[in-house]
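> Give me coordinates for this.
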Amino acid sequence: MYQERVLSGMRPTGSLHLGHYHGVLKNWVRLQHDYPCLFFVADWHALTTNYDDPRGIDGATWDMVIDWLAAGVDPEKAVLFIQSQVPEHAELHLLLSMMTPLGWLERVPTYKDQQEKLTHKDLTTYGFLGYPLLMSADILIYRADKVPVGEDQLPHVEFTRELARRFNHMYGREPGFEEKAKEAVKRLGSKRARSYEHFRTRFQQDGDAGAVAKAHALLDEVENLAHEDRERLCGYLEGTGKMILVEPGALLTEASKMPGLDGQKMSKSYNNTITLREDEASVTQKVKRMPTDPARVRRTDAGDPARCPVWQLHEVYSDDEVKGWVQAGCRSAGIGCLECKQPVIDGILREQAPMRERAQRYLDRPALLREIVAAGNDKARQLARETMADVREAMGLGYR
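Below is the predicted model:
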């Protein structure tokens, strides 16, 4: 029986900044309390654009995982692992490439977008063309039904859904499938069988997607439902075959509202970041040097917070009382810019304090960090092996 499962990953870029925390990691920390979660280092994905210089991936990986743990990701609640240490990702990617139309890859929106942005790179490689397929393999190998993404990544999730649907349609048709599915319906019991057929009709005749969810909920209620019967019933419900690969759904996440030190989006490429574990003196100096409303040339000049990058940080770190103080003080020149910046400095340092404390444990004991990831690699690989056994069997590669 398939269970709810969340999967998400990040390319190893080294130490993470507060934009990563507010855009991704806070959400991971919340999700780990609600679902079984797998979070992975996408080191093979790093090679799709940095294939010519892979130096630093190893160090960047460990720095990034420390930041995950510092942010509150709990290895007791979530599986943390490295993509390349689970070779089944590559096997599924290869097998999916045999049945993926070339046009599907070329139409992924980020394909041409990245080519236009990274003009200094030669991206005429299969690795770059095929990275959406590798991304799909990352999701499908764990039968993850929930993928937290921003709005710009929704096409990748839909691409993965189409791949799963195509795979199940092509390889899920076992001999005598319909007869076996009907027998499985009878084993639900007369009352549940009638409900199942009702939901199946509503979906296949009327296109009612809600009926699919209700049918899956019905199946979840059935104790001791055989794995093979569940696969057949899921495929019969949606008009495919056995549901070997699970179609994932998107968990839409809000875009990070964390601005950089210059008012633009916080990004390493803009050199406007504060890292999660940056020391207090550096944080203080960076915020004090931030540009402010250009109208405030002198301390006595009135300003407008809407034109000041510091105000954007107050939106993240200050409560209503402090924000009211800033609005009134800036517009009347009652407070200076350095006074205005101090609550932001205090807010950032408060947020970082527990992160530094959590991180120190792993900085002092590097072996503990590697033990956590090694255990995560083993757990992830066990799940991946289960999927690949079914995939190989479906494609005639079982060799029993």
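> CA atoms for contacts and neighbours, from now on please.
Noted.
> Check the spacing between His126 and Tyr111 real quick.
Let me fix one detail, which is that residue 126 is Tyr and not His. Noted for Tyr126: a distance of 12 Å to Tyr111, by CA to CA, to the nearest Å.
> Also Leu69?
For Leu69, the distance to Tyr111 - CA to CA - is 32 Å.
> Which of these two has more residues huddled nearby?
Set Leu69 next to Tyr111 and count neighbours by other CA atoms under 10 Å: Leu69 wins out with 20 against 17.
> For that one, give me its contacts.
Pro75, Arg358, Ala359 (CA atoms under 8 Å, 6 or more residues apart in numbering).
> who's in contact with the residue nearest to Leu276 when sequence neighbours are not counted?
Spatial nearest neighbour of Leu276, excluding adjacent residues (CA to CA, 6 or more residues apart in numbering): His17 at 5.1 Å. Each residue near His17 by CA under 8 Å, 6+ apart is listed here: Met266, Thr273, Ile274, Thr275, Leu276.
> repeat that for 6 Å
Ile274, Thr275, Leu276 (CA atoms under 6 Å, 6 or more residues apart in numbering).
> Kindly give a single ChimeraX line that selects the buried subset of the residues you listed.
Here is the ChimeraX command that selects the buried residues among the contacts of His17 (16 or more other CA atoms under 10 Å):
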select :274,275,276
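> out of the contacts of Leu69, which is most surrounded?
Ala359 (21 neighbours).
> Gly72 is in contact with that one, correct?
No. Between Ala359 and Gly72 there is no contact under CA atoms under 6 Å: 9.7 Å.
> Please provide the structure for the following sequence as well, for comparison with the first:
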Amino acid sequence: MPSSSSRPVILTGDRTTGPLHLGHYVGSLRNRVTLQHTHEQYVLLADAQALTDNADDPAKVRRNVIEVALDYLAIGIDPELSTICVQSALLALAELTLLYLNFVSVARLERNPTIKDEIRMRGFGRDIPAGFLCYPAAQAADITAFKATVVPVGDDQVPIIEQTNELVRRLNRQIGHPLLPEARALISQTGRLPGVDGDAKMSKSQGNAVPLSASDSEIAAAVQRMYTDPNHLRASDPGQVEGNVVFIYLDAFDPDVEAVADLKAQYRRGGLGDMALKRRLTNILQATIAPIRERRAALGRDPDAIMDMLRTGAKRGRAITEQTKEEIITGLGLFRL
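Okay, here's the model as predicted:
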């Protein structure tokens, strides 16, 4: 049955298009581990959303449901504290998406900055999959079905939360009372982690990500590829810290803040080589990922346990989302048999 917990409700999740990486870890995953102790947290394995631009390869989407679930468990998301759900197993989400599309225009969907950027990045032009264009309505369905009031997102996703709240206000006006709560975007204090090639966004599809299952040798190779300062040709040369990918990663992962500050000062005045910096970062990332990788491998040896967890999550998620769907349909006065 739906929980009667008075704790704030969080909805979060990831598209199941591939294993998760350090960008996900910094941007959201490690926050989820903390927040599950203070919030009622639902985590979606967003396979239906992944199909919006991967419909030609459903096997990839299906396969990565388990891969992402393993990443969740390996980084410390506890299924006793967080409900992990497969999106496509919650039919109420699809029904609410279809319903919500009657309350938003195509023009409004196209104006959403997040959607505009994603369309441009993927090179769709006007050949946009309808499901992809309708993503804000689907996201609104996900958030409102759980009556989430907190949604951890990157700053590029804030327009999605704003559009969700627009739909919430319109639905509440139509229903005549505040059935659905508005949601607040929770943005990570750590800025977006760039790709190892210096690109503004770490991405599985761009091949510039460090997966949470990376081996020590893969981590070392990724760090060696990292952009530093092209004008820092010798260790004795003064170097630029701003925009230096190695320092961005050290800020995100090195626990010794004072030591990093000293390294920045030394780099700026000259006398610190890029290789010394990269060795330090390699050691830190290897120490960060090794226990995650080992837990992931151990969990992967018991696939039946993973499936049992997903079935339990689906049962919990259905109870919540079906109840919300019925409340909305009743509130709108739609015909029921």
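> Which residues does stretch 21-31 of the first structure contact?
With CA under 6 Å, 6+ apart, stretch 21-31 of the first structure has contacts from Val73, Ser256.
> Apply 10 Å and report the result again.
By CA atoms under 10 Å, 6 or more residues apart in numbering, the residues outside stretch 21-31 of the first structure that reach it are 6-10, 16, 18-20, 37-39, 67-74, 77-78, 148-150, 253-258, 275-276, 316.
> So among the residues you listed, which ones count as buried?
Buried, going by 16+ other CA under 10 Å: 6-10, 16, 18-20, 37-39, 67-74, 77-78, 148-150, 256, 258, 275-276, out of the contacts of stretch 21-31 of the first structure.
> all helices of the stretch 51-200 of the first structure, in order?
Taking DSSP state H, counting those that start in this stretch as the criterion, the stretch 51-200 of the first structure carries its helices at 57-71, 88-97, 102-106, 109-117, 126-129, 131-140, 154-171, 177-186, 190-206.
> Where in the second structure does the fifth one fall?
Equivalent residues of helix 126-129 of the first structure are located at 130-133 in the second structure, counting by TM-score structural alignment.
> Go through that stretch and flag the buried ones.
So, applying 16+ other CA under 10 Å, buried residues of stretch 130-133 of the second structure: Gly131, Phe132, Leu133.
> Show me what it is in contact with.
Contacts with stretch 130-133 of the second structure, where a contact means CA under 10 Å, 6+ apart, come from 48-53, 106, 109-110, 112, 115-116, 118-119, 137-138.
> average gap between it and the first structure?
In the superposition against the first structure, stretch 130-133 of the second structure averages 2.5 Å from its aligned positions (mean CA distance after the TM-score superposition for the first structure).
> Quick check: the gap between Glu322 of the second structure and Ile329 of the second structure.
From Glu322 of the second structure to Ile329 of the second structure the distance is 11 Å (CA to CA).
> about what we covered before: list buried members of the contacts of stretch 130-133 of the second structure by neighbour count.
Ala48, Gln49, Ala50, Leu51, Thr52, Asp53, Leu109, Asn112, Ile115, Ile119, Ala137, Ala138.
> Give me the spatial nearest neighbour of the first one, chain neighbours excluded.
When the adjacent residues along the chain are set aside, Ala48 of the second structure lies closest to Ser88, with 5.5 Å between them (CA to CA, 6+ apart).
> can you pull the contacts of the aligned residue in the second structure for Thr275 of the first structure?
Matched by TM-score structural alignment, Thr275 of the first structure corresponds to Pro211 in the second structure. Counting by CA under 10 Å, 6+ apart, Pro211 of the second structure touches 18-25, 71, 203-204, 218-219, 289, 293.
> Repeat that for Pro12 of the first structure.
So Pro12 of the first structure contacts 40-46, 56-65, 82 (CA under 10 Å, 6+ apart).
> again, only using 6 Å
Taking CA under 6 Å, 6+ apart as the test, what Pro12 of the first structure contacts is Ala60, Thr61.
> For it, what is the corresponding residue in the second structure?
Per TM-score structural alignment, Pro12 of the first structure is aligned with Thr16.
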